[in-house]
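Peer 1: this one's sequence-less:
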């Protein structure tokens, strides 16, 4: 906190500065100068007049089923005391932002979490028009979604090239913080290629100190030319407010995702068939390299596109389609944006020799099975395991309302990790564990950041 004398020094300095400014240019009564000594004062107003009509406010509403009391959310408690499932509908509302990217077709880019579970999506334009929107497609892995409105005279923002951004470039964030209405904040690019934050599955964020707050999600991050360079997505703050660390999805990434979302309603990611890790300084030393960046291949799936291209464990991937690979997360992002059937050029380093190979991205292989085929107790659940999913466990892809699986408390998105305290990595393990006949079944599952145990008799 400033002392009283320090406060007066600051105020005095501001007043002196204003006096010098006002004394150097003639003023009309009640007016501020637009120029000093013939030079126009710098302002973002002209650019923002062209840009802000392309950013919209989004309000959503819907409902989800919740237990009557928080304690009844615990399936183990409910089963132990033989309490039936009692649920009620809870209304949910969300506020966010969006960016018009195609005025002719009414396409608007936003975040998946802004419109997730929404039954009604209302878009308010800069001119005050309120329009009903429909969801075109969404990708939870990157938190990108496309919605559509039917309207004339929409204003679309031009897409900029986020690949040429540099740390220190000036940027402006436009959105609807705290539901206040359209608000503009400015700052700089603080960092590029941020990943490993645990916010989403695919991360390659632009970090900025332009103020981003709740409600800014889905809004625009633009450069000083008014071009869209990012979609504001997240903040890093325990209290939920702005502390100068905000993150945006690069525009070049959203451009690739948007094309698939409009065409398919989802992102159909290709599969290369490798596992990799960061090329650390220690590994650089072990390989006899100096300051090399890239991703080290740790495993190649048999019969995969990577094996067909001749990749081996120990290879270092340094480029994907001519783009230098920073680390394993960057490699995953570059491959994850490729379409099935698309050819990709990979530059790999092996025994000190660099070579470029070609691979054709294949469709992700996934196994699905009805839970009832494994156990009558899992009736109504659909279990899934993707080949590229390296995390242990089996994912609950669907739960039919009112089914046995629903009554025991399983939810879509749960990851089953153990059956009767036996670890399961895939559907085969799940089947073996359930094949052992027993009077009861204890499931350990992961739901978000929590681990839950469900007892079924």
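Peer 2: In hand now; what should we look at? As the structure is a prediction and not an experimental result, all values here were calculated from the model.
Peer 1: CA only for contacts and neighbour counts going forward, please
Peer 2: OK.
Peer 1: next, count neighbours for residue 129.
Peer 2: By other CA atoms under 10 Å, 9 other residues sit near residue 129.
Peer 1: against residue 163, how distant is it?
Peer 2: 34 Å (CA to CA, to the nearest Å).
Peer 1: repeat for residue 245
Peer 2: If you measure residue 245 against residue 163 using CA to CA, the figure is 20 Å.
Peer 1: kindly report the same for residue 139.
Peer 2: From residue 139 to residue 163 the distance is 21 Å (CA to CA).
Peer 1: got it, and residue 66?
Peer 2: 43 Å.
Peer 1: neighbour count winner among those two?
Peer 2: Ranked by neighbour count (other CA under 10 Å), residue 66 and residue 163 place residue 66 first, with 16 against 12.
Peer 1: for the helix or strand hosting the more buried one, buried residues please.
Peer 2: According to DSSP states H and E, residue 66 maps onto strand 55-67. Using 16 or more other CA atoms under 10 Å as the test for burial, strand 55-67 gives 55, 56, 57, 58, 59, 60, 61, 62, 66.
Peer 1: over to stretch 92-102?
Peer 2: Under 16+ other CA under 10 Å, the buried positions of stretch 92-102 are 93, 94, 95, 96, 97, 98, 99, 100, 101, 102.
Peer 1: name the next helix or strand downstream of the longest helix anywhere in the chain, please.
Peer 2: Longest helix in the chain, counting residues (DSSP state H): helix 4-23. The helix or strand immediately downstream of helix 4-23 is strand 35-36, counting by DSSP H and E.
Peer 1: what's that next one packed up against?
Peer 2: Helices and strands touching strand 35-36, by 3 or more CA pairs under 8 Å, 6 or more residues apart in numbering; DSSP states H and E: there are none.
Peer 1: put this beside the first:
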């Protein structure tokens, strides 16, 4: 009896646990179902947004349909930034600055006149000589004043019958000669009326060997405003004979017709007037290249100012012929110095003769300034004017003398 009661109790407890578990499961399931439905309804009520892509998943590109993206209004369309202007080199800027002031100088030669070999030599019929021909030479020049003054070489205008210039734009105008200086191979001509440009004379004394320079001119007369580029090869060059002294040497290409054109620096300033080029052969058989020479702007400024003011330039006169002594000349002639001026002839009755200077004397100084490389006797005398008295230090037969000379006026 007791055993039956015990089994009945156990059975009742098991049934009770099972029924409780079933009721709890049903209750928990109902609650879970209710919560899930609430979440679904809440999500459905909110606007849909794309779910972020986990970092661990590869990104995919979603291309929306055209109807998904509103078209931008004109105000919303971005304006492209303006393109940056192309940069130009200093050479281009300098050429653009000076080119309008560069001209071709045309020299119609007088009958029987011999033009410089550095000019072109082309026949052209003249209106007043139908079927006839004359010789014309061409060089270059540069406008240095808004009044129409043009600087060129003396050899460009030598033997002229008439002069004219051709401007940067190809227009032509008659020109008149203001004055010429054969010693420095410079001349000034003038045109009337407006000019297309004016160049600035720079400071040639500030030039350094190796500095970039630009030559502009009209080689052969046909190639107007041709530009060549080089460097300053050397300064204070002297070529002897009747050539100007203190020249700028450059390897910028210079050809016949370039004479009188400007040599400019990278700031677009005229630092020289191209005057000649060496073409012959040296010690070898190969032709010489890259040996062009220009009159420095420091000399060109002084000469042009005097020519414009007076129509001519007056130089001091010593009345001697001399040779500049260098190491080679000193060695060949067994001279006691390696620099100076060896007097080869003295003009009778001239300033030097009156002061007691003799042939064979060696002048070593002018007013205490030593004659040497880049400082010839002529260059030092050009610092004075007629009527000035200078003291020459002279070496004669091993004896040093001081002679006072009153300079005369150089004959035309």
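Peer 2: Received the coordinates, thanks. Since this is a predicted model, take the numbers as computed values, not measurements.
Peer 1: TM-score of the superposed pair?
Peer 2: With the length set by TM-score structural alignment, normalised by the length of the second structure, the two chains reach a TM-score of 0.61; 306 aligned residues with a CA RMSD of 4.0 Å.
Peer 1: return the closest of the buried residues of strand 55-67 of the first structure with respect to residue 194 of the first structure.
Peer 2: Distances from residue 194 of the first structure to the buried residues of strand 55-67 of the first structure, taken as CA to CA, are shortest for residue 55 (24.7 Å).
Peer 1: so who does the closest one touch?
Peer 2: By CA atoms under 8 Å, 6 or more residues apart in numbering, the contact list for residue 55 of the first structure reads 97, 98, 99, 100, 125, 126, 174, 175, 219, 220.
Peer 1: that one -> the second structure?
Peer 2: The equivalent of residue 55 of the first structure in the second structure is residue 102 (alignment by TM-score structural alignment).
Peer 1: what do you get for residue 252 of the first structure?
Peer 2: By TM-score structural alignment, residue 252 of the first structure lines up with residue 298.
Peer 1: what about the closest residue to its match other than its chain neighbours, neighbour count?
Peer 2: Excluding the flanking residues, the one nearest residue 298 of the second structure by CA to CA, 6 or more residues apart in numbering is residue 204, at 5.9 Å. As a burial measure, residue 204 of the second structure scores 21 neighbours (other CA under 10 Å).
Peer 1: tell me the contacts of the counterpart of residue 204 of the second structure in the first structure?
Peer 2: Under the alignment (TM-score structural alignment), residue 204 of the second structure pairs with residue 162 of the first structure. Residues in contact with residue 162 of the first structure, defined by CA under 8 Å, 6+ apart, are 229, 230, 250, 251, 252.
Peer 1: now residue 21 of the first structure
Peer 2: Residues in contact with residue 21 of the first structure (CA under 8 Å, 6+ apart) are residue 36.
Peer 1: how near is it to residue 42 of the first structure?
Peer 2: 14 Å.
Peer 1: next: residue 192 of the first structure.
Peer 2: 27 Å.
Peer 1: neighbour count: the two, which is higher?
Peer 2: A direct count of neighbours by other CA under 10 Å for residue 192 of the first structure and residue 42 places residue 192 higher, at 19 against 8.
Peer 1: skip the chain neighbours and tell me the closest residue to the residue opposite the more buried one in the second structure once aligned.
Peer 2: Counting by TM-score structural alignment, residue 192 of the first structure lines up with residue 235 in the second structure. Leaving aside its sequence neighbours, residue 235 of the second structure sits nearest to residue 248 (CA to CA, 6+ apart; 4.8 Å).
Peer 1: and if you look at residue 216 of the first structure?
Peer 2: residue 175 (4.5 Å).
Peer 1: so how many other residues sit close to that neighbour?
Peer 2: The number of residues near residue 175 of the first structure, taken as other CA under 10 Å, comes to 32.
Peer 1: ok, the equivalent of it over in the second structure to residue 326 of the second structure distance?
Peer 2: Correspondence of residue 175 of the first structure to the second structure, assessed by TM-score structural alignment: residue 217. Counting by CA to CA, the gap between residue 217 of the second structure and residue 326 of the second structure amounts to 35 Å.
Peer 1: give me the neighbour count for the aligned partner of residue 406 of the second structure in the first structure.
Peer 2: Using TM-score structural alignment, the equivalent of residue 406 of the second structure in the first structure is residue 360. Counted with other CA under 10 Å, residues neighbouring residue 360 of the first structure total 21.
Peer 1: what's the closest non-adjacent residue to residue 360 of the first structure?
Peer 2: residue 343 (4.4 Å).
Peer 1: so the one you found is in contact with residue 361, correct?
Peer 2: Yes - between residue 343 of the first structure and residue 361 there is a contact under CA atoms under 8 Å: 6.3 Å.
Peer 1: in terms of neighbours, single out the busier of the two.
Peer 2: Higher neighbour count among residue 343 of the first structure and residue 361: residue 361, with 23 against 14, using other CA under 10 Å.
Peer 1: quick one, strands of the stretch 1-150 of the second structure?
Peer 2: Ranges of strands within the stretch 1-150 of the second structure are 102-109, 122-126, 129-143, 149-152, based on DSSP state E, counting those that start in this stretch.
Peer 1: what's the closest of those to residue 176 of the second structure?
Peer 2: Closest among the strands of the stretch 1-150 of the second structure, once you apply CA to CA, is strand 149-152, at 9.7 Å.
Peer 1: thinking again about what came up before, make JSON lines from the buried residues of strand 55-67 of the first structure and add distance to residue 455 of the first structure to it.
Peer 2: Converted to JSON lines, these look like this (distance: CA to CA, whole Å):
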{"residue": "55", "distance to residue 455 of the first structure": "49"}
{"residue": "56", "distance to residue 455 of the first structure": "47"}
{"residue": "57", "distance to residue 455 of the first structure": "45"}
{"residue": "58", "distance to residue 455 of the first structure": "42"}
{"residue": "59", "distance to residue 455 of the first structure": "40"}
{"residue": "60", "distance to residue 455 of the first structure": "37"}
{"residue": "61", "distance to residue 455 of the first structure": "35"}
{"residue": "62", "distance to residue 455 of the first structure": "31"}
{"residue": "66", "distance to residue 455 of the first structure": "20"}
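Peer 1: from those, pick the one nearest residue 13 of the first structure.
Peer 2: Residue 13 of the first structure has its nearest neighbour among these in residue 55, at 37.7 Å by CA to CA.
Peer 1: ok, back up a step: pretty sure the match of residue 252 of the first structure contacts residue 207?
Peer 2: No - Residue 298 of the second structure is beyond contact range of residue 207, at 11.1 Å (criterion: CA under 8 Å).
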